[in-house]
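In: pasting the structure only:
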């Protein structure tokens, strides 16, 4: 166990498995590309995190990344995903988690105590997360079934619309006040998640939807992979008003490594120094306090800064924090302690 193992708020490794790009055994043994595998996790102190099950739209991510290199952009969102299609994909996502567990790459965790215990081992601590709740039925029978299989975190939307609410587009410059709030079904979903003690993820949700969750939820407000709008005015980032609401709920934010959400110019370009990450860190610490900031890398789902490169590069980020004046106590909070706190508060164990 490294001195400061990292628990990470969001990764998309499962998407690579579901697309057939890699195998579970490959993740366990080591991969030639991507951001996460077991050997690099051990090398970089990547203790685990939220493993997202995300249903992709039939669109070209490379084209989207190219468009996000323009000075301004406003990318059209793909249409909603059918419930039947989303459920089949999500079922496969849980099966992929099982494959990773059987290969010895992860330990599937249902409690904060299990996460904390797994951080000291070689297998990554994995919390099952659904990003975009298209697979969930209105009666929540499927939600209860997924909870029994280990689901402990859920985002009602990715950026495209769902029956539950509305996400923010990939738009720069822009604030997140785009579109209406949660539907009545979405409000019921938040209440059901509270009942099951499933964390409700605010990343990707638009501002009115964010406000609806804040009014309804009895749990800390959490954005697993978002940054500070005051530093980078991108629709995907959080305004100071939103950050203050998260602070007041004793929630937290995981810093997203996606280049376009870090760079003040909003560009999807990984060629920049970690000073920009530190600017977001300083602002988040200033608004949220030291107990409410962590990491939410978006590994295997985003173009991350070259100085980090992959999960083996996390020590370079922690070294940058240390050079910036972060002491040992705060480093422990940022790397994993704050996540353990908010998971215990949300899950009750």
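Out: Yep, that arrived. From a predicted model like this one, the values you see are computed outputs, not experimental measurements.
In: Only C-alpha atoms from now on, for both contacts and neighbour counts.
Out: Fine.
In: Helices along the stretch 51-200 of the chain, start to end?
Out: 61-67, 83-102, 112-118, 141-148, 184-196 (DSSP state H, counting those that start in this stretch).
In: Residue 188 - how many residues pack around it?
Out: By the measure other C-alpha atoms under 10 Å, the count of residues near residue 188 is 17.
In: how much space between the nearest residue to residue 27 once chain neighbours are set aside and residue 294?
Out: The shortest distance from residue 27 to any residue other than its chain neighbours is 4.6 Å, reached at residue 37 (C-alpha to C-alpha, 6 or more residues apart in numbering). Going from residue 37 to residue 294 by C-alpha to C-alpha, to the nearest Å gives 21 Å.
In: Between those two, which has more neighbouring residues?
Out: Per other C-alpha under 10 Å, whichever of residue 37 and residue 294 has more neighbours is residue 294, with 30 against 26.
In: Quickly find the element holding the more buried one.
Out: strand 293-295 (DSSP states H and E).
In: And the contacts of that strand?
Out: Strand 293-295 has contacts (C-alpha atoms under 8 Å, 6 or more residues apart in numbering) with 6-9, 224-225, 252-256, 281, 284-285, 333-336, 338-339.
In: elements contacting the next helix-or-strand element following it?
Out: Scanning forward in sequence from strand 293-295 by DSSP H and E, the next helix or strand is helix 314-323. Applying 3 or more C-alpha pairs under 8 Å, 6 or more residues apart in numbering; DSSP states H and E, one finds that helix 314-323 contacts helix 328-332.
In: another structure for you, compare them:
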């Protein structure tokens, strides 16, 4: 058996998976007891060395929910209610875990969880459409543990337009941030919330680079030169991230890894390493980590799920990555950029 490395991960969609269940509260119990389907549950996280990450709250398109949740109607699709329901599920994981999981608000808390074998839960919002123009919900979300926010997903909202388009394509896919979006950046900087670039189109990216005072962070994105998905990052974008002392978490989704852009499970782990190498060529070895997108995408069959992380780190070692570099990519770099962003 391969010995797991400690792993902190920049993005997963566990809360969406739980919320889509017909009985979400029972699904929380299945997560804690190791019997939940998908990429993640607590048992497999421990097998893989996964000790924490950013857990996304996401409002999916209504058509997607209808496909995955029985009896769902358009009248139920209230973005604010969905966000608050998913936040409640994260709180339920903590409350029902008997001390095995904790919502963390600082890098120091995350590291204490790592040392104590406690799952570190960081609340992240992916797509801010549930916020009103006055951002009146933000204080309550921060009190619940919010430490990271992506203003945009693929679809437009009051804050701007997300990156869209087919493979192969450019990230220059439409209008950027609105005035309300620029104000959200200012508020995030003031409140020391991480701003996620991963679903921003090129215009929004460069607006953020100009107006944000925080390190530029893309929690789950890859190298556009290696896979021309519009959501992957170009060399000038990566250079801007490096200049800001920012960070990129490599996405394990096959469609964002493969040169042909296909969602094909027959994708070698070397494709993840190829993107790690491409990121480090511009960002250096201190600004790269994991942003798996577990439970949100199709991952290589060779990885399978979170329990397969030791196979990835073994492949990294076989590719010549030393132990210190593997440890940086697995968790140290994430904690470094979070501390720089949060000031804690």
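Out: Perfect, I can see it now. This is a predicted model, so every value here is computed, not measured.
In: what TM-score do we get after superposing?
Out: For this chain pair, the superposition-based TM-score is 0.92 by TM-score structural alignment, normalised by the length of structure 2; 330 aligned residues with a C-alpha RMSD of 1.8 Å.
In: from memory the residue nearest to residue 27 of structure 1 sits against residue 24, does it?
Out: No. Counting by C-alpha atoms under 8 Å, residue 37 of structure 1 stays clear of residue 24, with 9.4 Å between them.
In: quick one on the thing from earlier: can you find the partner of the residue nearest to residue 27 of structure 1 in structure 2?
Out: Residue pairing (TM-score structural alignment): residue 37 of structure 1 is matched to residue 41 of structure 2.
In: For residue 18 of structure 2, see how far away that match is.
Out: Distance of residue 41 of structure 2 to residue 18 of structure 2, computed by C-alpha to C-alpha: 11 Å.
In: Mind listing the shared neighbours of the two?
Out: Common neighbours of residue 41 of structure 2 and residue 18 (C-alpha under 8 Å, 6+ apart) do not exist.
In: Can you name the residues that contact the match of residue 37 of structure 1?
Out: Under the criterion of C-alpha under 8 Å, 6+ apart, the contact list for residue 41 of structure 2 reads 30-35.
In: So among those residues, which ones count as buried?
Out: For these, a burial check counting by 16 or more other C-alpha atoms under 10 Å picks out 30-32, 35.
In: nearest to residue 215 of structure 2, of the residues you listed?
Out: residue 31 (33.2 Å; C-alpha to C-alpha).
In: Can you tell me the SS state at that closest one?
Out: Three-state assignment for residue 31 of structure 2 (DSSP: H, G, I helix; E, B strand; the rest coil): helix.
In: Could you double-check that it sits in contact with residue 44?
Out: No. At 9.6 Å, residue 31 of structure 2 does not count as touching residue 44 under the criterion of C-alpha under 8 Å.
In: that older thread, which stretch among the helices of the stretch 51-200 of structure 1 comes nearest residue 130 of structure 1?
Out: helix 83-102 (8.0 Å).
In: Flag every buried residue along that closest one.
Out: Neighbour-count burial for helix 83-102 of structure 1 [16+ other C-alpha under 10 Å]: 83, 86-87, 89-90, 92-94, 96-101.
In: before we move on, the earlier item: which stretch of structure 2 lines up against the strand holding residue 294 of structure 1?
Out: Going by TM-score structural alignment: strand 293-295 of structure 1 matches residues 288-290.
In: ok, average deviation of the matching stretch from structure 1?
Out: Once the two are superposed, stretch 288-290 of structure 2 sits an average of 0.2 Å from its aligned residues in structure 1 (mean C-alpha distance after the TM-score superposition for structure 1).
In: Let me see the ranges of the strands in the stretch 151-300 of structure 1.
Out: 151-155, 171-172, 199-200, 222-223, 252-255, 293-295 (DSSP state E, counting those that start in this stretch).
In: which strands and helices sit next to the third one?
Out: Spelled out, that is strand 199-200 of structure 1. Using 3+ C-alpha pairs under 8 Å, 6+ apart: strand 199-200 of structure 1 touches strand 151-155, helix 184-196, helix 338-347.
In: Throw these into JSON lines and include distance to residue 139 of structure 1, thanks.
Out: Converted to JSON lines, these look like this (distance: least, C-alpha to C-alpha, whole Å):
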{"stretch": "strand 151-155", "distance to residue 139 of structure 1": "16"}
{"stretch": "helix 184-196", "distance to residue 139 of structure 1": "9"}
{"stretch": "helix 338-347", "distance to residue 139 of structure 1": "22"}
